[in-house]
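K.L.:
got a predicted model here, sequence first, then my questions.
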Amino acid sequence: MKHIYRQTLVDMLKKSIGGEAAEKAVLQAAISAGIASKQAYSPEEFSRICDELKKRGGPIRTIATIASDTTFTTVYYQKEMVRERGRKESLARMSEVLEREVAERTRQLRESEDKYRVIFENTGTATVILEEDLTISLANSEFERLSGYSGEELAGKKNWGEFFPEGDDILSEGESKAMTGRCAFRFHDRQGGIRQVFVTLGGIPGTAKKVVSLLDVTVSKRLEAQLMQAQKMQAIGLLAGGIAHDFNNILTAILGYGSLMRMKTEAGHPVLPYIDQIVSSAERAAALTHGLLAFSRNQEIAPKPININDIIVTIEKLLRRLIGEDIELYTDLCPEKLPVMADSSQIEQVLMNLATNARHAMPGGGSLAIRTIPVLLDDAYAHEHGLVRPGRYLLLMVSDTGTGMAEATRERIFEPFFTTKEPDQGTGLGLSIVYGIVKQHDGHIDCYSEPGVGTVFKIYLPLTETAAESGKTAALPAIAGGSETILIAEDEPGIRIVINEILTEFGYAVLEAADGEEAITMFREHGERIDLLILDVIMPRLNGMEALHAISRIRPGIRAIFMSGHPADILRKKGILHNTAPFLLKPLSPHTLLTTVRQVLDATDRKQ
């Protein structure tokens, strides 16, 4: 009976869950019944305990929970199981109970394993399980993608540190860095590529194993940096645009008075060179403010379908003179016509600024290459690089073999007034202007540079289906005066006076108003003899458009020219400038002012 009992209770459990756990189950039952008091006995003592369990009278019901690594089984046994009579039936029932328990627990185990396998594979992070010695025991598919290794190659891989060769001890630092929000590490994949990852660590209870999850944040980090750069450039652009507007008002007076002095000074007069220098300096300052407006994307442009290749061919000779004889210029232009909606003068400015930048980078000579290539950009690339839309683009590449730039310099090259040149060698606006022009044309610009190797600028401009136009430069019209009466409304006294002086010098009668309301009042008093209005767009009390609407009710069809230090397209977007109204951008040159005034007056006379 003793042999039968032990074989029944112990060997059957051994078959189900293992020998050590089976004997432990019997001892647990004996301890529950008060027969045993410890967990380890000799074989003879264990046999005695089994006999004692058999001898106990009355029904004995003990529940023993047996734990192995992965299985929990509950065993029920009763007094009937050790009786001689009905022994086979009891053993059969016990076997059936155990088999059902094992089958149920196995099913639950499989379900649990499948559930956690699905979770492990679909966490959205690259996850591995590391043994105590940092051997990889399991890796999910996302980690395979991130690392470049297959699951078979990763299983058993001992050199975990090769993924972090820069000395980052993520297992000791990861948790502390996560606590402080500094949990980004540089992960090296199989091909040597570097990814930015956030690390999360966890331990498996009861073991020395660790679960390591890596979240690839490379793209989001790059987008975050691009967003911060764009916001910084936008803030600088707003500042630059405001400064340019104020300077334009000042320069209008300087240019106007300087030009009047030049007109009234006889040839050969000793003061004339000084006047010429004043006007020339004012014109350079005006070009500088236009550069600020270009960077801030507040410069007015006149886009039309143009072929970039035609522009490159047109200014190629100019570029060769610009870069000098010690620098070779190569052009590799796509034979396909590549029309883009662009302002040709602005594209010329981009090419000249990049050529100038390359010349400074090659003081000992070198080569400059300009290439055009049609490319197709998908949604992902367009979104990542801030492009308006995916589709067909023109890639304009300008590369040099110059000194190149370090990363810290490259990150700042598009900032206004940032320059690595000597104090008198440049303004630091050249690449800022390029950046502004490209962005205003819904494009994107990238810079790749390596010290001692050279620099490549890649400009992406959206292609258009409209055929390119061939533009011809019109000759400047001759200056002509007149005898008409003109009402000027301008809140800046210096600008108002200089415009009055210029118009009076060329025969016009002029009335002045300091704002929109004063202009309306003056028109009510002198309206019958006023032929033309020159209105500043932005003025106190009433702006130029509001003043024109009020005056038009007094005399419909009155002619008007608007002027402002802000570009016309910006003012039109704000709804404070009519789409078809003649417009002058400050600073005004006398030639531009007089020519526009005469054209508007003559056009109206022809209609009448």
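P.N.:
That came through fine.
K.L.:
C-alpha only now, for contacts and for neighbours.
P.N.:
Fine.
K.L.:
next secondary structure after the lengthiest helix in the chain?
P.N.:
As assigned by DSSP state H, the longest helix anywhere in the chain is helix 218-264. The helix or strand immediately downstream of helix 218-264 is helix 272-295, counting by DSSP states H and E.
K.L.:
and R105, which helix or strand is it part of?
P.N.:
Element membership for R105 (DSSP H and E) is helix 87-121.
K.L.:
other SSEs contacting that helix?
P.N.:
Contacts defined by 3 or more Cα pairs under 8 Å, 6 or more residues apart in numbering; DSSP states H and E place helix 87-121 against helix 12-17, strand 72-77.
K.L.:
out of the ones you listed, which is closest to N353?
P.N.:
strand 72-77 (76.8 Å; Cα to Cα).
K.L.:
which residues touch stretch 398-417?
P.N.:
Under the criterion Cα atoms under 8 Å, 6 or more residues apart in numbering, residues 233, 236, 292, 295, 354, 358, 361-362, 366-371, 418-419, 427-429, 431-432, 435, 447, 449-458 lie in contact with stretch 398-417.
K.L.:
which of these count as buried?
P.N.:
233, 236, 292, 295, 354, 358, 361-362, 366-371, 418-419, 428-429, 431-432, 435, 447, 449-450, 454-458 (16 or more other Cα atoms under 10 Å).
K.L.:
one more structure, for comparison:
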Amino acid sequence: MHKISIKKRMNNARVYLGLFISLVSVFPSLVFPVNADSLQQKNVLLLHADNPLLPANIMMDHNFNSILKLTNPRPVALYSEYLEMVRFRSEGIEKKTLDLLKEKYSTLKLDLIIVTDDQSWDYMIAHGKDVFPEAPIVFCGITAGIIDVNTLKPNVTGNFKRLDVKNNFENILHIQPNTKEIYVIVGTSEQDAFYEAFARNVAAEFEKNIKITFIKGLSIEDTQKKISNLPRSTAVFYIAMYKDGTGKTFNPRDALYLLNKAANVPIYAPSDTYLGYGMVGGNLLSFADFSRNAAEIALQVLNGKNPADIPAVVSPNKNYFDFKEMQRWGIHEKNLPQGSIIINKQPGPWELYRWQVISVISIGVSGFVLILFLIFQIRLKRKARAEVLEVNAELEKSNRMLEADIAERMRTEKSLAENESRLRTLLQTIPDLIWLKDVDGVYRFCNPMAERFFGARETDIVGKSDYDLVGRELADFFRMHDRKAIAAGKPTANEEWLTFADDGYRGLFDTIKTPMRNAEGKLIGILGIAHDITARKQAEEAHKKLEAQFRQAQKMEAVGRLAGGVAHDFNNMLSIIIGYAELALNSIDPSAPLHANIHEITKAAQRSADLTRQLLAFARKQTIAPKVLDLNDTIAGMLKMLRRLIGEDIDLLWKPGGNLWSVNMDPSQLDQILANLTVNARDAISGVGKITIETGNAEFEKDYCETHAGFIPGHYVLVAFSDDGCGMDKEILSQLFEPFFTTKPLAKGTGLGLSTVYGIVKQNHGFINVYSEPGKGTTFKFYLPRHESEQVLADETHPAGKVPTGTETVLLVEDEASLLELARILLEKLGYTVLAAGSPNLAIQLVMEYTGEIHLLMTDVVMPEMSGRDLRHRLDALLPNLKCLFMSGYTANAIAHHGVLDEGLHFLQKPFSRETLAAKLREALND
């Protein structure tokens, strides 16, 4: 058995160091949790062309196993395959090996393949896509540009090594300058031929200056004879011998060992696996270095990095030399290339006995120092005796002075104790948190309020830091503000939320921290005072909310007044336009070109009327006729119409809630809400999308409503309208319900759709919330009050038929002359006898003069002399059975309370068409 060399000891040390580093790198994964993906096992295949006993393979297997398994937090299963293609290559063996690999790995998913030499690389090029179709590859082998790393990109990267024959030849000539001939020994296997090609390419460059002879094809015995009797001016360069000329196979290192025994000149070689087996050294490719580098690259791939993003690198060779062989051949260190590494060098006396020499010197120096110290102590002792006598006299004098000082100190301490008692009483009475910390953040005092916060007695708090009393995050916050106060050198204030440990109270506190200094100006601690400002902040927030609500209410009131002022006159003019247009249509042949033009005038006027109604809806000024509704039935009846609005690319989902409460509202208003929301949702969805309508019951209590502005306690029916469109940001949400605000392109929207929805919900004493984020759609939730009475639900069907007529006498009162004339014409064409009056007083005069029966009063609501309601009361005394039909563009609460018609009252909204006039008139007469 060979004696263990220094090089081997260093290798062992590297192994132990590697294991230690591996443990350190693994330790965090043991302490800290990892996610499930990092615990998934990775399967790695090592593919060797040669046998498992080859020294290079043993070394590479060891490095891959150490790095991939021990330094990687995720589990790795390592598989090794030895193709034996160097010593036993044939088509039959290759086919059987291929079949065996297919069978072994058909069901195992490989996460990585590490190819360790050129022949296994060729094997992967030929068969890899069949056996391992998707696995990334890390190449770790010899190349001189022969192997193309682009062959299997983008799944390939690696760490390449070079057989540097040129540097080795130059090293031989540098070390042995008298060399005239170099014998190159190489075997006859395919692998040997691969290496031979490198050497022959380089040999051509050197043959001008030196003779290079290749020894190939001989048996191992003949090769030994050949190199046993060479001239002293020669050297041997051994590449490899996997097989000699007789077909006998070898481990190349074993063949080197046999050749070295017979050689009479130095042998050089290109691989570090030959060190210690008979070669002097050379410019060596290190299997240990480049396999470690390849393992580090493999770790990157296993951790998710794309092989195409990892550049392939070439591991540099290093100059290694064996000291024993150098001594054998008389080679001096000075002849070696600069930076060469020497192994098996025996240490000199200083290296062997360095620590023993240092220990002896240290003991001698220590003894000398001890003697000096003892001499110094003896002198000090003598001097101290003399000083003691002097000090005794001084002490007697000091005792007398001390007695007087003690008496004075006792009086002072009593006074301080009284002051401290008063101060402590004051601090314990103050309702603020008060505490004192030293410069290290350790508590030295706290009052009862601070005890409440920590949930502990002062005796348990003093001596501890924030990290002992509260969570780390809060402790970091406290210490940060301590340091700010210290850095500022003056009191600093901040606001912070604190939760008391004793009863869970949570409040906002204004905290002031002041650096405390002693008489010399030295920092001794931090004084903290925290005052509860929760109630003040809540009052300020409530005040801000009230101001915002007041401003919003003023804005809504202003728009409402504007809408009301415009509506009356505007609707009168629209009534005239629509009425005369309809008269013209009835008198023109439908096939005439003018008929279509007048029809467009009618449509434009109707659209203007719709716009006015939207303004009134937003301002909550429109007149409504509420009915008891089951929203499930009402919405179900609208679905067909809503689907026509959105088209075929958008799904409409209807999810009615069970046992839904009733509501009391105008059905037409619900139509407006859903139509407007549906149009907005349709415009927000690009392409295919989904709209969902849901209903349900909701109950809000007082505590909830106090924290949600606009909510009132009670029972409500919820309608939720959701879409998966583009959504809205906070800036758009803040202006969403303002009239005329729109994000649609010009001429694509009026900005009144959502303001109409808002006005209708508010008019029905409900409230509305919107939830939206860009890219995540929008949900509108509006809540309508539950109707508690047991009224019979409204029948929302409207019989259709022809325009009704009549022969009764109608008293028509309208202060707008054009509209008065139009209404008279329309009524007469419907068959009625009309008494037309331009003012209320004229209408009273006509009644008093007319001798026939008057069946119905049709009057405007807002008129200069008196309102239509007052006119009716005046005529009740004259005509007790007189029926009445009010008409107006804006009621101004003249006949309605908050826009809701009185029971049994008949109302005609301006502008109106001929058909609407006929139906309302007949309805009032038949009541």
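P.N.:
Received, thanks. Just so it is clear, the model here is predicted, and its values are computed rather than measured.
K.L.:
next, the TM-score between them, please.
P.N.:
The TM-score (TM-score structural alignment, normalised by the length of the first structure) is 0.69; 490 aligned residues with a Cα RMSD of 4.2 Å.
K.L.:
which ones among the contacts of stretch 398-417 of the first structure are found in strands?
P.N.:
366-371, 447, 449-450, 454-458 (DSSP state E).
K.L.:
take those residues and write them to a markdown table, including distance to T127 of the first structure.
P.N.:
Output for those, formatted as a markdown table (distance: Cα to Cα, whole Å):
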| residue | distance to T127 of the first structure |
| --- | --- |
| G366 | 50 |
| S367 | 49 |
| L368 | 48 |
| A369 | 46 |
| I370 | 46 |
| R371 | 44 |
| C447 | 35 |
| S449 | 35 |
| E450 | 35 |
| G454 | 40 |
| T455 | 39 |
| V456 | 38 |
| F457 | 39 |
| K458 | 37 |
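K.L.:
dump the helices and strands packed on helix 87-121 of the first structure into TSV; add distance to D246 of the first structure and mean neighbour count as well.
P.N.:
Listed next are these as TSV, based on distance: least, Cα to Cα, whole Å; neighbours: other Cα atoms under 10 Å:
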stretch	distance to D246 of the first structure	mean neighbour count
helix 12-17	88	18
strand 72-77	83	18
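K.L.:
include distance to F523 of the first structure when you put the ones you listed into TSV, please.
P.N.:
Putting these into TSV (distance: least, Cα to Cα, whole Å) gives the following:
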stretch	distance to F523 of the first structure
helix 12-17	107
strand 72-77	101
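K.L.:
closest to A139 of the first structure out of these?
P.N.:
Of all those, strand 72-77 comes closest under Cα to Cα, at 27.3 Å.
K.L.:
packing partners of that closest one?
P.N.:
strand 62-67, helix 87-121.
K.L.:
just name the most buried of the ones you listed.
P.N.:
strand 62-67 (a mean of 18; mean count of other Cα atoms under 10 Å).
K.L.:
now that one against strand 72-77, angle please.
P.N.:
160 degrees (axes from the mean of the first three to the mean of the last three Cα atoms, to 10 degrees).
K.L.:
which other helices and strands contact strand 62-67 of the first structure?
P.N.:
helix 19-32, strand 72-77.
K.L.:
distance to D51 of the first structure added to those, as a markdown table?
P.N.:
Listed next are those as a markdown table, based on distance: least, Cα to Cα, whole Å:
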| stretch | distance to D51 of the first structure |
| --- | --- |
| helix 19-32 | 11 |
| strand 72-77 | 14 |
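K.L.:
just the ones you listed: most buried one?
P.N.:
Comparing these by mean neighbour count (mean count of other Cα under 10 Å), helix 19-32 comes out on top with a mean of 20.
K.L.:
immediately after it, which helix or strand?
P.N.:
helix 43-55.
K.L.:
so that following helix matches what in the second structure?
P.N.:
Using TM-score structural alignment, helix 43-55 of the first structure lines up with nothing in the second structure.
K.L.:
and that helix, what other elements does it pack with?
P.N.:
Helix 43-55 of the first structure packs on helix 2-6, helix 19-32, going by 3+ Cα pairs under 8 Å, 6+ apart.
K.L.:
a markdown table for the ones you listed, including distance to T62 of the first structure?
P.N.:
Listed next are those as a markdown table, based on distance: least, Cα to Cα, whole Å:
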| stretch | distance to T62 of the first structure |
| --- | --- |
| helix 2-6 | 15 |
| helix 19-32 | 6 |
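K.L.:
of all the ones you listed, which one comes closest to G575 of the first structure?
P.N.:
helix 19-32 (85.6 Å).
K.L.:
from the contact counts, what lies against the closest one?
P.N.:
Under the contact criterion of 3+ Cα pairs under 8 Å, 6+ apart, helix 19-32 of the first structure touches helix 12-17, helix 43-55, strand 62-67.
K.L.:
relative to helix 43-55, how tilted is that helix?
P.N.:
50 degrees.
K.L.:
how big is the offset of the longest helix of the first structure relative to the second structure?
P.N.:
For helix 218-264 of the first structure, the mean deviation from the second structure after alignment is 2.6 Å (mean Cα distance after the TM-score superposition for the first structure).
K.L.:
so that helix versus helix 272-295, what angle?
P.N.:
Interaxial angle, helix 218-264 of the first structure versus helix 272-295 (the same axes, to 10 degrees): 160 degrees.
K.L.:
before we move on, the earlier item: let's have the helices and strands packed on helix 19-32 of the first structure in CSV, adding distance to Q229 of the first structure.
P.N.:
As requested, those are exported to CSV (distance: least, Cα to Cα, whole Å):
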stretch, distance to Q229 of the first structure
helix 12-17, 63
helix 43-55, 77
strand 62-67, 59
